[in-house]
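K.L.:
sequence and predicted structure, then a few things I'm wondering about:
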Amino acid sequence: MFKSLILIILFFKFCTSLDTLTTNKYIKDGQSLISKGNNFALGFFSPGNSSYKYLGICYVKVTPQTIVWVANRNHPIIDSSGVLSINQYGDLVLHDSNNRPLWSTNVSVQDQVTTSPVAQLHDSGNLVLVQDNNKKVLWQSFDHPTDTLLPNMKLGLNLKTRINTFLTSWKSKDDPGTGNYCYKMNLNGSPQVFLYNGSTPYWRNTLSPGNNVSIATSSSGQKFFFVNNQDEISSYYSDDDPSIMTRVVLDNTGLLQKLMWDDGVHQWKEQWSTPRYQSDKYGHCGSYGKCNPDNINRFECMCLLGYEPKSPRDWYLRDSSKGCVRKNSGLSMCKNGEGFVKLEHLKLPDSSIDAALIGTSMSSSECEQACLTNCSCTAFTSMNTDGKGTGCLAWYGELIDILQYTDVGSELNVRVDATELAKYTRKSKRSLSKKRKLAIALVSIAVPMFLVSLLAYIWLAKKKKTKVKRKVHKQSLNFASTRGSFEGHELEDGSTHPDLPIFDLSCIVAATENFSPTNKLGQGGFGSVFKGQLSNGQHIAVKRLSKSSRQGIEEFKNELMLIAKLQHRNLVKLLGCCIPEDETMLIYEYMPNKSLDSIIFDHTRASFLNWKKRFEIILGIARGILYLHQDSRLKIIHRDLKASNVLLDTEMNPKISDFGMARIFKEDQTQDKTTRVVGTYGYMSPEYVIFGQFSTKSDVFSFGVILLEIVSGRKNCDSYQKHPSQNLIGYGNYGEKIELWI
């Protein structure tokens, strides 16, 4: 008799659900296996337009349905139902309605009397079969993936169980059967992960050489791991934020994609994909060829130094399939004065063909000597193998699938004969000589100019210092700054603000670590902003007016007066000021999320800003403007509203800042005119730019531009080459659909 656990699951008819399957539980039609965190479900599905049914795992909270694993991918259920059971041998077995086995875990527990297998669907998406008494894992779906790699799912070889984990594509969107493409680790030479089309390499991803390696790298909220030791050779990734859903999927066309679920728009957003371009494909430039995808107007392929096209005619016609061959200089490459030329920022050549790790603790010179003494060695590289030692990886045959990067990648030392080595050395010396001559010429010109400029600067600084002192005294700011005490400051109407302290310079210097560059938050037309921390632990932002700033004492006084009088949750809070002699500084509350433009125009950070939060930011800015125009005691026109002047606090609440250009209107005043137009082009209204007329409508126009930028993720000043207009507003006026960059 079978001790069976029967499971008939339909994804669209969840009546009851379990997170653990045992022999004591019987699951009827319409039930499902759900992970404890309600992230994944196990059940039957029909892909696309197919009428066949398959047993698989999908996301619970994602619509439309997204499948991450399929059990019977090559043996579909052709009738109306399927049955999943734990048989007498402890195997999970899938049967059709005629009791024909379609799929099995095939582990066969020997001591079934004392061990009762339990099936669990973990919140990671891993279906696990364990022994109930000792929790030993008998089988898991993470060891047998289909087309999807989930966080913490390993890709590679387990040296103890000999299980090789790899991805294979679906045949089509309607058929999850094993397709033509495979993403698999190749252990020959140095470990690499290949994307194969059948048995033909289609794309290659390099890893790190050496044994006893455990390397972790971070990028955009994710960690990538590579492990090479006596137990396993594998790679995997994890997310810093477990609430974010990501997956790597190999589709039926051979495209490998990293996707992230955007809950705001209910879509999977692509983070990266490969191969996207012709140059990404394996061996595009042939043997001894190097591919440079940045050569837009030229052929992207070029031969390595000392090599030439094997077929010049085909190469001229941009057919690089035959690759390159060594130039015929009449000299041998074996102990005949040859040497190595260093190439930088490369994707290293395929190390699965005639390549070997010849040492794990060799210096670069030792590695070069070892390669030089072997006449078959064509190239070598020194690479970090365990975070401490340096490994020597050498190639003994053709160099293929080399890609040129701009500022990343590895070094490769290519063997060349004595003739090519001499040419390269002479060229390097000429280049170095030119650089030296240029440097000497620049120094001989720069030093006298520097001395003259320094003397002129000292003279102007003294003159400006005297002028500023007179201006401060003349405008009667009447600030008094003494050690450990302060007085009230006089506003334009003669009143004082008792809650606005004057900070001592030594306090600000200590808080900002003497205005250290590491504490610098940004810079604008007024000068620089520095992050600081007071002795009581409070974080502050110090706005330091530059001596060369377009804004002067008048703007400083204006901003100080206005913010001191204005109090609103969507306006930045002024904590005080500091005016030691010719310095002018304002001290604000610190905004940890910086300015709005630093988020909405950064594709990585903007992806975490859902539509609800964007709408809240828009409403917050609108409330701040309404307060300035209507609800405050003073009627204020900001005149410089833009994304960089909207700061975000810890909760992403917007706060309008920078009131240096603001103007006060009388209660019955509707507009004013100026001959000095200030602000930022792209945000200023037409009547203000052309005629100098400004009013509350000017701020509303600026707000509209910010709103468009928040919604589209594009800067107003971005160029739109295919359209007559050169900004975001004009682009929309021509009836075009604005592409969202978020």
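P.N.:
Yep, that arrived.
K.L.:
C-alpha from now on. contacts and neighbour counts both.
P.N.:
Will do.
K.L.:
quick one: which helix or strand includes the closest residue to residue 585 other than its chain neighbours?
P.N.:
With sequence-adjacent residues excluded and distances taken as CA to CA, 6 or more residues apart in numbering, residue 585 is closest to residue 544, at 4.6 Å. Per DSSP states H and E: residue 544 is located in strand 539-545.
K.L.:
packing partners for that strand?
P.N.:
strand 527-533, strand 585-589 (3 or more CA pairs under 8 Å, 6 or more residues apart in numbering; DSSP states H and E).
K.L.:
taking strand 539-545 as reference, get the angle to the last one.
P.N.:
When you say that, I think you mean strand 585-589. 150 degrees (axes from the mean of the first three to the mean of the last three CA atoms, to 10 degrees).
K.L.:
can you give me the strands in the stretch 201-350 of the chain?
P.N.:
213-219, 222-228, 232-239, 246-250, 256-262, 267-274, 289-291, 301-303, 307-309, 324-326, 339-347 (DSSP state E, counting those that start in this stretch).
K.L.:
what number of residues lie near the nearest residue to residue 29 once chain neighbours are set aside?
P.N.:
Nearest non-adjacent residue to residue 29, counting by CA to CA, 6+ apart: residue 8, 4.7 Å away. Neighbour count for residue 8, taken as other CA atoms under 10 Å: 20.
K.L.:
ok, residue 8 touching residue 85?
P.N.:
No. With contact defined as CA atoms under 8 Å, residue 8 does not reach residue 85; the gap is 9.3 Å.
K.L.:
residue 161: which of the helices and strands packed on strand 539-545 is closest?
P.N.:
strand 527-533 (53.9 Å; CA to CA).
K.L.:
and that closest one, what does it pack against?
P.N.:
Partner elements for strand 527-533 (3+ CA pairs under 8 Å, 6+ apart): helix 505-511, strand 520-524, strand 539-545.
K.L.:
structure two is appended below for comparative analysis:
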Amino acid sequence: MKWRQEICSFTCYRSVLLLLLLLLLSFTSFCSRFCFAGDTITSANFIKDPATIISNGGVFSLGFFSPLNSTRRYVGIWFQKISSQAVVWVANRDNPVKDTAGIFTISNDGNLVVMDSNNNILWSSNVSSSVIGTDNTSAQILDSGNLVLKDSTSGVIIWESFKHPCDKFLTSMKIKTNTRTKEVIGYTSWNTPSDPSTGKFLFQLDVHNIPEAVILNGRDTFWRSGPWSGQSFIGIPEMNSVYLSGYNLAIEDQTYTLSLASKYVAREFSYLFLNSQGNVQQMDWDAEKQHWSASWSAQKTECDLYGACGAFGICNAKTSPVCSCLRGFEPKHEEEWNQGNWSNGCVRKTPLKCENRSSTEEDGFSKLEMVKVPFLAEWSNSSASVDDCRRDCLENCRCSSYAFENEICMHWRNALIDIQKFERGGADLYLRMAFADLDSNNVRDKKRITIAVVVPATLVTFIFAIAFCWKWKTKKQKKKIMMTSGEREKNLKQTRESDNMIEDDIKLEELPLYDFEKLAIATNEFDMSNKLGQGGFGPVYKGRLLNGQEIAVKRLSRASKQGYEEFINEVRVISKLQHRNLVRLLGCCIEGEEKMLIYEYMPNLSLDAFIFGSRVKKFLDWSKRFNIIDGIARGLLYLHRDSRLKIIHRDLKVSNILLDKDLNPKISDFGMARIFYSNEVQANTLRVVGTYGYMSPEYAMQGQFSEKSDVFSFGVLLLEIISGKRNTEFYGHQHAISLLGFVWKLWMEDNLIPLIEPTIYEPRYQLEILRCIQVGLLCVQEFVNDRPNVSTIISMINSEIVDLPSPNQPGFVGRPYESSTESSQPNLDKYSTNNVTVTTIAAR
């Protein structure tokens, strides 16, 4: 019995030991796959998807990742301490792993490699074996974000990721161009936000003449910084500000190196980013709001695009049009220039002396202050002063201009391209001109002209002033005798002043004027049977002119102060616009107290009647609704980017979308629109206008509006079109306080089908409808920078961008609109149904 017990005990002990051994092996296998510690990779200690390693100070992570809306796997580096992943470097960007079995390791020849499950090498550091000399190498991720491959014995760095950057420039990185070895270290954009493969844009140093930073689109220059002045890039006025200070350009042994001074490298969570649209932005981490924000952008206006105004043209974002010819020059093709096609630039009016031997007068220079100087500047080493710089240019017939900045003389030959006017910064450019075109040419003649013009003009003005005062005094006395009502006198005076101002505007816009009598006949004396609707401006009537043309007449309510301001604004704005998705303003009428706007007639009236009308919503199937969504977006794109003026609508809603006979959408009601000059990105107002439910958070709360304000309104409108529900009809709803809240709830539950209007739902359209819902959620995100612009929206809804990012929480979700009543109980009758336009909101 005893020996049997001993055997049993031995067997139990052996089983326990075997079990412990199996557990240890499993744990070891688990750690090798998921959680091995340290910051170093060797041939024995590799990364297998989804494992990661972290730099010694915990700043950066290295491992496998998938971009948003993609299942492909890449080896990348990203910030470890930040919740919002920002991938700063990708190894196998052009050759992803197609499953989750990838390995990142050291190969037999000592190189870093990315391999798939079949041991196929998808990427390699590709260092020559003669350089490595041994397979005894290791790779380490540093706190700077640099991945280095080094000889394990000597510690010598053989390869590093900083010399093979992708789309982001970290504070410890350097951009280099070596003219002797032709080595170029620049960074290239991703193809799309969901595809890290090599994009078409490249940021690098151009060192053919005076060095400057450039963005290339393929082989073509897309943007340039202006030449290096010794302290900053002349074409970036913000270089002296906090977030762009500290950059240094060193030139040594034919190598040009752009880097950040060591005292600024401590900024951990900051980088320059070349996005897939070719724009460079400085991104900084906002710890309070927990998201990345762009503190600087290279391209803010159309003037920042290379050669926007052609040769010898100058671009000024503050003027309209933005392009003009330099003094002494004229458009090469006048007709094209006047149509806004400035690509062919300008030509000299008068040849220079060296080009015209018959001229006896010397050339001179005209000064352009605070400009981004042209491309391809050349050094002039012999010039020790600004006078020497000027003389050297004048003696060279090919020299078309010069600049002298920080003791550096710059010359330009032949055509001058990419000149931009700044409000501050830049440099002074001296443009070579023929004597006949110089300002100082006819000083005496100008004095005689001044005397001959100013003196008579002063006398005439004085006489007119006396006559005006006498006439005004006579009218005033006459009114006192004839008028019995002081209030009526005041109203008439205001009306006349208003009429004068409006008539001046109308003449300026060359908008046709209609007679009141003709409009009264056309609308049957504004009969109620012809009334189409009523807004804050006043009633709208259908009319038919004597020639048979149908029109819509918007008549200003005499009691509407809001309508008067809208009238002025609408005349100024919409008369300049022409697009198939914008309602066309035919003219206006101004007679006495009557002020009217005449539009093309839309037989199907406004979109809200179809979307929210229970009887007619069935007439709008999904294909028609998609066409309407696409048309509205293209109308917005015209307002924001393609029109001669940049327009922010500020009151985009379903009732302001009209439908023609073919159900094509047309954006209307520009009474609250705001014209943006081309350099403006955002504006503030104390008078918040718009409609509850469509206003973006930053506009409703802070009075800040921009293109992204209209994008937010478009997102609400898109979701209303798909759901057939008003944004504001959810007050008191058991699931949400708004349509946005309801959609967000369904999104988080991954259950969007109940949102879709039953009359439009068909399985074959499901993916397209769900894509549009996701685009709508992207448009109504709370933070401005998270929302896409309109051109991106159009690409998204038309599936040109395949992989869509996941939306963040919409604005106003979980926060009910404030009411003026003291009652805490919701009263459904008191809320707007999107028919009333709000003109003033007290910001909180």
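P.N.:
Alright, I've got the coordinates. Note that the structure is a prediction, hence the values are computed from the model and not measured.
K.L.:
next, the TM-score between them, please.
P.N.:
With the length set by TM-score structural alignment, normalised by the length of the first structure, the two chains reach a TM-score of 0.53; 439 aligned residues with a CA RMSD of 4.1 Å.
K.L.:
sorry, back to before: mind putting the helices and strands packed on strand 539-545 of the first structure into TSV with distance to residue 481 of the first structure and mean neighbour count?
P.N.:
Shown next, in TSV, are those (distance: least, CA to CA, whole Å; neighbours: other CA atoms under 10 Å):
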stretch	distance to residue 481 of the first structure	mean neighbour count
strand 527-533	20	21
strand 585-589	13	21
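K.L.:
circling back to that earlier point, specify, as a residue range, where the strand holding residue 544 of the first structure falls in the second structure.
P.N.:
Alignment of strand 539-545 of the first structure against the second structure: no match, by TM-score structural alignment.
K.L.:
what's the counterpart of residue 286 of the second structure in the first structure?
P.N.:
Per TM-score structural alignment, residue 286 of the second structure is aligned with residue 262.
K.L.:
CSV for the strands of the stretch 201-350 of the first structure, including mean neighbour count?
P.N.:
Putting the strands of the stretch 201-350 of the first structure into CSV (neighbours: other CA atoms under 10 Å) gives the following:
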stretch, mean neighbour count
strand 213-219, 13
strand 222-228, 18
strand 232-239, 20
strand 246-250, 22
strand 256-262, 19
strand 267-274, 15
strand 289-291, 28
strand 301-303, 22
strand 307-309, 20
strand 324-326, 20
strand 339-347, 18
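K.L.:
quick check: chain neighbours aside, which residue is closest to the aligned partner of residue 426 of the second structure in the first structure?
P.N.:
With TM-score structural alignment as the criterion, residue 426 of the second structure lines up with residue 409 in the first structure. Nearest residue to residue 409 of the first structure in three dimensions, chain neighbours excluded: residue 345, at 4.2 Å (CA to CA, 6+ apart).
K.L.:
and that neighbour, what is it in contact with?
P.N.:
404, 405, 406, 407, 408, 409, 410, 411 (CA atoms under 8 Å, 6 or more residues apart in numbering).
K.L.:
could I get the buried residue list for the helix or strand just after the strand holding residue 544 of the first structure?
P.N.:
For strand 539-545 of the first structure, the following helix or strand on the C-terminal side (DSSP H and E) is helix 553-565. Of the residues in helix 553-565 of the first structure, 553, 555, 556, 557, 558, 559, 560, 561, 562, 563, 564 count as buried by neighbour count, 16 or more other CA atoms under 10 Å.
K.L.:
what range in the second structure matches the helix or strand where residue 620 of the first structure lies?
P.N.:
Take DSSP H and E as the rule and residue 620 of the first structure turns out to sit in helix 611-626. Counting by TM-score structural alignment, helix 611-626 of the first structure falls onto no part of the second structure.
K.L.:
quick check: residue 159 of the second structure vs residue 361 of the second structure, distance?
P.N.:
62 Å (CA to CA, to the nearest Å).
K.L.:
tell me which residue of the second structure matches up with residue 136 of the first structure.
P.N.:
Looks like residue 136 of the first structure aligns to residue 156 there (TM-score structural alignment).
K.L.:
higher neighbour count, residue 159 and residue 361 of the second structure?
P.N.:
residue 159 (21 against 11).
K.L.:
since that was my last question, I'll sign off now.
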